[in-house]
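>>> Attaching a predicted model along with its sequence, questions to come.
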Amino acid sequence: MKNYIKADEWNIIEEGFDPDLNKISESIFSIGNGHMGQRANFEEAYSGETLQGNYVAGVYYPDKTRVGWWKNGYPEYFAKVLNAANWIGIDISIGDEKLDLHSCKVTDFKRVLNMREGYLQRSFIAELPSGKKLAINAKRFCSIVDEEAGAIQYAITPLNFDGALSVNAYIDGDIANQDSNYDEKFWEQVNNDSEGADAYLTLITKKTAFVVCTGSRVAIFQDGKPVDASYIPVSKTKYIATGFTVKAKQGQETIIYKYAVNVTSQNYNADELTQVCKTVIDRVAAKGFEQMLAEQAEAWKAKWNESDILIEGDVAAQQGIRFNIFQLCQTYSGKDDRLNIGPKGFTGEKYGGSTYWDTEAYCVPFYLATAPQQVAKNLLIYRYRQLDKAIENATKLGFNNGAALYPMVTMNGEECHNEWEITFEEIHRNGAIAYAIFNYVRYTGDKDYLNEYGLEVLVGIARFWSQRVNWSGARNKFVMLGITGPNEYENNINNNWYTSTLACWCMDYAAEVVKQVKSSDPEKYHQLVEKLDFNELEETSFWNHISENMYFPKDEKLDIFLQQDGFLDKEIIPVKDLDPKDRPLNQKWSWDRILRSCYIKQADVLQGIYFFMDKYDTATIQRNYNFYEPITVHESSLSPCVHAIIAAKIGLEEDAYKFYLRTSRLDLDDYNNDTEDGLHITSMAGTWMSVVEGFAGMHVKDDRLKFSPFLPAQWKGYSFNITFRGILINIKVDVEGIHLSNNSASDITIDVFDEPHTIKAGTNVFVAHRVRV
C-alpha cells in the first residue's frame, strides 16, 4: 500500500517527483469528460517509464486473441478501446537541450487534481544538464461543456538565463496499446494538415474503420500580450506538429495555450471530420482558456450539487469518496446509449475498456440516484440494442429458441473475452443485467420500460437459464454444472449458490413481468408474443417448475449457504493466518495453488445476499458473513464495498468503516499494487453504495424510499443528495440524528427505521438515532 497522496478534501495532491511512482500517478491524476480521456502523462518529453494513454469513447479494435480461438464457440478476438492520438504533446528545447524530466534535475514538483473545478495542474523547476533552470506551470482539462475539446495552459519561465525557446506542439498518432497482441499497431493515417497555428491529423482504425480527426491550435503570450510567432509545420506519417521559436528573458513567463479536439465518424460523416474539427476549434479558441475553465468550474459545480457526499471529521474518507465520484462523472455522461463503462474508464488499458457486468451490478445504482433518469436508462438500452448479439452468442454455444447469453466482455454485443473459464462459465453476468432492469424499474417507477425494452431482454435471459440447468436423477433436483461464480479463484465448479439463486430469481421475475405487460399493455404484449414466438403458459410454467425444484447447496451443521458443491472439502484457513509475503495471492501463488485453496477473491455468496437482502433475516446474513469474510482476500476491487454494505446491515460498524475506507482509497493508496494499470472505475460506484446503501441503509421497497442510518465513530457527520422519482432529497446524519430535507416542489413519504415520515415540499424532518435491527 502506498501513502504518498496528501490528504485534502477537494484536491488530489502529489509533492515531489518519484519516477517509481509515475505510472501510478498517471492513473490517479487522469482526466476525462465521457467523450474522451487522458492519463496524466506529461506535456513535455519524458523518456522514463510511462504508460502513454489517450482514449476516445467507443473507438475499438478486435485484437486477435492469443488463446482458445480453435474451440467451438470461443471468441476470435479481444475488443479493446484504442490508445488514440496523443494531443497533449509540447516538446520544449533550449538550444540542443530538450526538456525531459527523466534526464534533468527536478525540484519543487507538485501535481494537483482539482476535483471541485475539474482540472489538472502541475508545477516544477527543471535544471538541464547545462545548468539552465526553467520553472514550468501547466494546467489542463477535458471540457464537460465542449465535450469534444480539451485545453492546456503551459507556462515557461527561464530562471537563470535569457534565450530562445523552441517548441513543437504536436499530435502523435504513431502509438500502440500496451497490451497489443503481437505488438500490432491499430491506426493508419488518412491525412495530416497544418496551417499557421493549426494542426490536424486524421486516422482510421484497421478492421473496424473508425475515423478520428484530432486537431489543435496554439496561441503564445508574453507579458499578457499575444506573440506573433512564425509557425513552421512539422509533418511525418501519423504525426503533425506546429513548430515555433520565441525569445524569452530571465524571469519572463511565456504561456502556450493549446486547444485540442477529437471528433469521430461515430457522430459525423468521415469525409467532413476535418471541417467539423476546425469548426469546434474555432468555437473553443474564441472563448479562450479562462472562459473555458470558468465554464468547466460551473458545470462541475452542478455535478457536485447532484452527487457530492460530504463527510465531516475524516479528511482521508472525504478525499476518497470525492475522488471516486469525480472519476465516475468523468467517465460516463449518459448522453449516448451506444456507450458504456469500462472497468478502467479512460485511465488505462487493462480489461480493454470494454463492458463487463460491473456496470449493471455496481454503476447503475449510482447513476439512478445522482443523475437524470435517462442516464441509467441509456445503460439498459445499450444492452437492449445488443439483444440480437446475446442470442447469437448463446446459439454459438448450443442454446436455441431465442435464449440470450450476454457477453462477459463486449464492445458491440459479441463475446470477446479470452479466458475459457470466464467466457463459458462465468454466466452470472446474465443475471446482473436482469437485476439492473428490476433495480431501474423499482427505483424510477418507469414500468413503461418493461413494455418497450425490458420484457424482451428478460425473456431471452430466462430462456437461457431454463436451458442451462439440467435434471439430476441422483438429487431429484435441477442442478447447474460447470460454473465459475464471482469468486474467480475457483473454476468449473458445480451448483454455485449465487448463480443458481440468481437464475431462479431471473425466471421468476421474467414470469412476473410477463403478467405485468400483458395487463398494462395488451397490444404490446401480443406484438411481443408474435415477435418472440413466446408460449406464455408453457414457458412460464417451466420456469416456475425449475425455480421450485432447484438444488441449492447448504451446510446444515453450520447453517450457511455453500458457495458450491464440495466447498467444505477445502482446508479452511483464515486470511489472517496467511504469511503477508504471500499477498496478493494472484501475484505470488501459482494458479493451481489458488484454485485448490479456500480463498475467495471477492463476494460470491455475499454478492447474492447483497442483491436479495430483504429475503434473509439478520441471523442468516450474519452466519454467512462470519464464515465467508474471514477467508476472502478482497483481491478484486468489487469486493470491499459489498462487504461494507453487509457489515453495516448486521451492525458490524467497525468492519463497515474498514471496508469503506479500503474501497474509497483503493487506487489512491494502491492497495492491490495495480493502480498503474488504470483506476477501478466501476468499483468506485461501490464506494458510493458503501455510504448510501451501507451507512445510510438506503433501499427501495414497495415504491418507497427507506433508510436506516448510523454514524461511523470516526465521523462527526455525513450528508448527500439523491433524486428519487423527480424529487431531490438531502439526507444528513450527525451526532444528533437524521435530518431529511425535501428540496423539490412535491411532497414525499420516506421510511426511516421502518416508520413513515411525510416531508412536504421545501421542508425538513428530523428523526432521532435508533439501534439497527
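Looks like it came in fine.

>>> contacts, neighbours, all on C-alpha from now
Noted.

>>> List the buried residues for stretch 108-119?
Neighbour-count burial for stretch 108-119, counted by 16 or more other CA atoms under 10 Å, picks out 109-119.

>>> Name the single longest helix found in the chain.
If you go by DSSP state H, the chain has its longest helix at helix 497-520.

>>> Could you give me the buried positions within it?
497-511, 513-514, 516-518.

>>> ok, now stretch 449-463?
Within stretch 449-463, the residues that count as buried by 16+ other CA under 10 Å are 449-451, 453-463.

>>> that older thread, from the contact counts, what lies against whatever helix or strand comes next after the longest helix of the chain?
The first helix or strand that comes after helix 497-520 along the chain, using DSSP states H and E, is helix 522-532. Under the contact criterion of 3 or more CA pairs under 8 Å, 6 or more residues apart in numbering; DSSP states H and E, helix 522-532 touches helix 497-520.

>>> try 6 Å this time
With contacts taken as 3 or more CA pairs under 6 Å, 6 or more residues apart in numbering; DSSP states H and E, helix 522-532 sits against no other helix or strand.

>>> shouldn't R122 be in contact with R111?
Yes: assessed by CA atoms under 6 Å, R122 is found in contact with R111 at 4.3 Å.

>>> how near is the residue in the chain sticking out farthest from the centre to N743?
Largest separation from the mean C-alpha position in the chain: D162, at 47.1 Å (CA atoms, centre = their mean). According to CA to CA, to the nearest Å, D162 and N743 sit 59 Å apart.

>>> next one: N476
For N476, the distance to N743 equals 56 Å [CA to CA].

>>> Compare those two (neighbour count), which wins?
A direct count of neighbours by other CA atoms under 10 Å for N476 and N743 places N743 higher, at 19 against 11.

>>> Which residues are in contact with the more buried one?
Going by CA atoms under 6 Å, 6 or more residues apart in numbering, N743 touches 728-729, 762.

>>> Try it again at 7 Å.
728-729, 761-762 (CA atoms under 7 Å, 6 or more residues apart in numbering).

>>> Return the subset of the residues you listed lying in helices.
Using DSSP H, no member of the contacts of N743 falls in helices.

>>> okay, pairing it with this:
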Amino acid sequence: MKNYIIHDPWHIIEAQYRPEHNEFSESIFSIGNGRMGQRGNFEENFSGKTLSGSYIAGVYYPDKTRVGWWKNGYPAYFAKVINSVNWIGLHIKINGETLDLVACTVQHFERRLDMKHGILDRSFIATLTNGIQVEVKSSRMYHMFHTETAALQYHLRLLNADARVELSSYLSGDVFNRDSNYDEKFWKTVDRNAEEYLRMVMETKKTNFLVETLLLNRFYHNSKLTDPQERTIHADRVSESVGIDAAMGDTLTIEKRVSIVSSTNHERGSLYEVAKSNLQAITRESFEQLKNKQHQAWQTIWKESDIQIEGDIAAQQAIRFNIFQLHQTYTGEDARLNIGPKGFTGEKYGGVTYWDTEAYCLPFYLSTQDVTVARNLLLYRYQHLQKAIENASKLGFKGGAALYPMVTINGEECHNEWEITFEEIHRNGAIAFAIFNYIRYTGDIAYLLPWGLEVLIAISRFWSQRVNWSVNKQKYVILGVTGPNEYENNVNNNWYTNTMAAWCLRYTLECLDRANEIDKTALEELMHKLGFSALETEKWRHIVDHLYYPDDKSRGIFLQQDDFLDKELIPANELPLAQRPLNQHWSWDRILRSCYIKQADVLQGLYFFEGNFDMDTIRRNYEFYEPLTVHESSLSPCVHCIIAAKLGKEDKAYEFYLRTARLDLDDYNNDTEEGLHITSMAGTWLSIVEGFAGMRVYNDQLHFKPFIPSNWESYAFHVQFRGVKLYVKVSRDNFEIKNLSESGINLIFNDRPFTVEPALTT
C-alpha cells in the first residue's frame, strides 16, 4: 500500500517528487471527458519511469492474439483502446540543458487534481545541473463542455539567473502501447503540417480509424504574445519553437489548445473542418474563461451525483475521486460507447468492455443520471446481439443462442485465456440482470419490446443448450465453468452460474407473459422473427425446476462448486502478508488448489438475489466465505460491504468501504500503476447508497434501512427514481429526505411506509 496522497475533500494532492512511484501517480492524476482522456504524464521531457497514455473512445486496434498453441473458438485478436497522439509535449532547453526532472535537483513538487472543477495542476521548483533554478506551474483540462477539445497552460519562471530559453511545443505520432503483443506500432502517419495550426493525421492499421489532431500554440514572454520562430516537420512529429533571452524573474508561458476528432464520429472527409471549427470555438476565449466553463460543467455534474460525508476526510476524498473518474470515463451521450475497466487511465485489459458495466456500473447511472444514460448502456448490448449469437455459434451453439463476450469493443469476443473466454459464461447473466435492474428501477417496461426481450430470449437459448442432464443426479448440471472467482477454473456446477442460469430462464418466461400483455401483436411478430415456439418454453421450465445446486446441508451453505469442501480451509488472515497479493507471489497451480477466493462468488449471487433468501442463510454463507476471500479483484470489497451492512456488521462494512473506495488512492493491490479500476469505482457508490443507506427497490418502491459509520457525523446523496429527484441525508440521530421534484413519492423507511411530498422534509 501507498499512503502519500494527502487527504483533502476536493483535491488529490501529491506533495513530494517520488520518481519511483511516478507510474502510480500518473494513473491517479488521469483526466478525461468521456470522449478522450490521458494519464497524468509530464509535459516536459522525462527520462524516468513513465507510462505515456493518451486515449480516444471507440478507437481501437485488434492486436494479434499471442498464445502458445491455438484452440478452436479462440479469438484471433485482443482489442485494445490504444495510445494515441501526444499533444501535451514540450521540449525545453535552458542555457542548452534539457529540462528533465530526472537530471534536476527538485526542491518543491506538487501535483494537484481539482475534482470540483476538473483541472489538473502541477508545480515544481528545480535546479538544473548548470545551476539555473526554475519554477514551473502548469494546468491541464479535458473540456466537459466541448468533449473533442482540451487545453493546457504552462508557466516557466527563471529564479536565480538570466538564461537563454528554447521552448518547443509539438504533436507526436511516435506512440506505442507497452502491452503490444508483438512490439508493433498500431498507427501510421497519414499527413502532418505546420501551416495554420500544427496538424497530425493518423490512421490505425487494420481498423482504419482516422484521427485528426489540430493544435494551436500561443507563446508569451512576461504576458506579451510572442510569435513562433521556427516550425519543424518530421515523419511523425510537428513542432513550433521560440528562443528567448530571458532575465532572472521573467516568466515564459505557453498555452496549448487542441481538438482531436475521429472517423468514429464524423465523415472522414470532414475531419479537418470539424477540428478547425472546434479549435476556433475554444481559442476565442481566454484560458481563464475556459476554466470557468469547465467549472460550470462540473458544477452541474456534482449537483446530481456528489456524496457529502462529514467527519471523515479520507472517506470523503475517496468517494469523490471514484465519482469523478466515473464521469470522466463515461457520459452516456453515445450508445456505441461503454465503460472500460481502466477507462482512459492505462492499457491493461485493453480498455474495453467487461460484465463489470452491467453488474456494478449500471446502478450508479440509473440513480444519478437521466434515464437515457442507463438505456444507452443497455442498447450497447442490444446493438451487439448478432455478434453475441456469432460468438456462441463459434463454440457450437445453435438456433439463435447468444453468448455475450467476456471482453469486447465491437461485440466480438476478444479475450484469449481459455478459462475466461470459454468458461466464464456467467457474464451472460449479468446482461440479463441489467435489463431486469433497469426495468425495476425506471418502470420502463416498454423497453422489453422491441429490445430487451430479444436479448433475453437469445441468452436463455444459450443456457438451455449449455446445461446437460445428469443421469446420476437426475438433475440438469452445468459443467466446465469458471465462476466470478477466477482462482477456480474448469469447475462443475458453480452455484452462482447455475443460479444465474435458472434465474435468466425464469425471468425470460415472466417477460414473455408481460410482453403479451403490453403488445400481443408486437410479441407475435418478434416470435415469428426469432422462430420461437412453445416447445422452448416447456424445456426452459423443466430446466428451472430440475437444475442442480451444490450445497452443504450440515453447514447450511451453498457450495461455490462441486467438491469445494475437498480443499484445505485455512482463513486468509493466516496467510503471511509477504505472500499477498497471491497472484504476484504464488504459482497458478498453487492458487487453483487453494481455498482462496479472488472475489465474491456465492456472495455475488446473494447480493443480486437477496430477496430470495432469509437473513440466516445470507449470514451463514457470508461467515463461511468472507474469511476465505482475498479480495484480489477490485470488484470484491463492495459486495462484501453491502452484505456486511445488511447483516449489521457495521465495522466490517466500513472496512470494506475503505478498501473499495481507496483501492487506487492507497494502491491496495499494488497494481494501480497499470491504470485505475474504473468499473469497481461504481462499487464505492454502491457501498454507501446500498450498503450504508440500505437503498433497495422492492415491489416498485424505494426502501431505505440506513446506518452511519461510527466515525462519521453524516452522509448525504442525491438519487433519481422514476422521475423523482430525492436528496437523502443520514446523520447520527436523523434521517432526512427532500423531494426535489413536482410529484410525491411513496417509499419505505425501516419497513415503515412514508409519502414524501414535493419540497417537504420527513
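Happy to help now that I have it. All values derive from a computational prediction rather than experimental measurement.

>>> Which of the contacts of N743 of structure 1 are retained in structure 2?
Among the contacts of N743 of structure 1, the ones still in contact in structure 2 (both residues aligned by TM-score structural alignment, their matches' CA atoms under 7 Å) are 728-729, 761-762.

>>> For the aligned residue in structure 1 for Y715 of structure 2, pull up the helix or strand it's in.
Mapped onto structure 1 by TM-score structural alignment, Y715 of structure 2 lines up with Y718. Assigned by DSSP H and E, Y718 of structure 1 falls within strand 717-724.

>>> What distance do you get for the spatially closest residue to K207 of structure 1 that is not a sequence neighbour to N181 of structure 1?
Of all residues not flanking K207 of structure 1 in the chain, Y61 sits nearest, at 7.2 Å (CA to CA, 6 or more residues apart in numbering). Distance from Y61 of structure 1 to N181 of structure 1, counting by CA to CA: 12 Å.

>>> And L537 of structure 1, by the same measure?
Here the criterion is CA to CA. By it, L537 of structure 1 lies 49 Å from N181 of structure 1.

>>> One more: M36 of structure 1?
Between M36 of structure 1 and N181 of structure 1 the distance is 24 Å, computed by CA to CA.

>>> quick one: buried residues of stretch 257-268 of structure 2?
Neighbour-count burial for stretch 257-268 of structure 2 flags 257-263 (criterion: 16+ other CA under 10 Å).

>>> any idea which of those residues is closest to K80 of structure 2?
Closest approach to K80 of structure 2 among the buried residues of stretch 257-268 of structure 2 (CA to CA): S262, at 16.2 Å.

>>> Structure 1: which residue goes with that closest one?
Here S262 of structure 2 is matched to T264 in structure 1, going by TM-score structural alignment.

>>> which SSE is A317 of structure 1 in?
Assigning secondary structure by DSSP H and E places A317 of structure 1 in helix 315-331.

>>> what about that helix, how far off from structure 2?
Helix 315-331 of structure 1, aligned to structure 2 and superposed, deviates on average by 0.4 Å (mean CA distance after the TM-score superposition for structure 1).

>>> elements contacting that helix?
For helix 315-331 of structure 1, the packing partners by 3 or more CA pairs under 7 Å, 6 or more residues apart in numbering; DSSP states H and E come out as strand 31-32, helix 653-664, helix 681-689.

>>> So which of those is the most surrounded?
Of all those, strand 31-32 has the most neighbours on average by mean count of other CA atoms under 10 Å, namely a mean of 30.

>>> How far off centre is that strand?
Chain-centre distance of strand 31-32 of structure 1: 12 Å, with CA atoms, centre = their mean, to the nearest Å.

>>> other SSEs contacting it?
Here strand 31-32 of structure 1 touches strand 36-38, strand 133-142, helix 315-331, going by 3+ CA pairs under 7 Å, 6+ apart.

>>> need the helices and strands packed on helix 315-331 of structure 1 in a markdown table with distance to V280 of structure 1, can you?
Listed next are these as a markdown table, based on distance: least, CA to CA, whole Å:
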| stretch | distance to V280 of structure 1 |
| --- | --- |
| strand 31-32 | 18 |
| helix 653-664 | 37 |
| helix 681-689 | 29 |
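
>>> To H526 of structure 1, which of these lies closest?
H526 of structure 1 lies closest, by CA to CA, to one member of those: helix 681-689, at 37.9 Å.

>>> Give me the contacts around the closest one.
By CA under 7 Å, 6+ apart, the surrounding residues in contact with helix 681-689 of structure 1 are 321, 324, 327-328, 343-345, 358-359, 362-363, 366, 637-638, 641, 660, 663-664.

>>> Average separation of it from the aligned part of structure 2, please.
Mean deviation of helix 681-689 of structure 1 relative to structure 2 after superposition (mean CA distance after the TM-score superposition for structure 1): 0.2 Å.

>>> Pull up the aligned stretch in structure 2 for that helix.
Aligned using TM-score structural alignment, helix 681-689 of structure 1 spans residues 678-686 in structure 2.

>>> Show me which of the kept ones among the contacts of N743 of structure 1 are buried.
Applying 16+ other CA under 10 Å to the kept ones among the contacts of N743 of structure 1 flags 728-729, 761 as buried.

>>> Pipe the residues you listed into JSON lines and attach distance to E653 of structure 1 per row.
Below are those laid out as JSON lines (distance: CA to CA, whole Å):
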{"residue": "L728", "distance to E653 of structure 1": "28"}
{"residue": "I729", "distance to E653 of structure 1": "25"}
{"residue": "A761", "distance to E653 of structure 1": "33"}
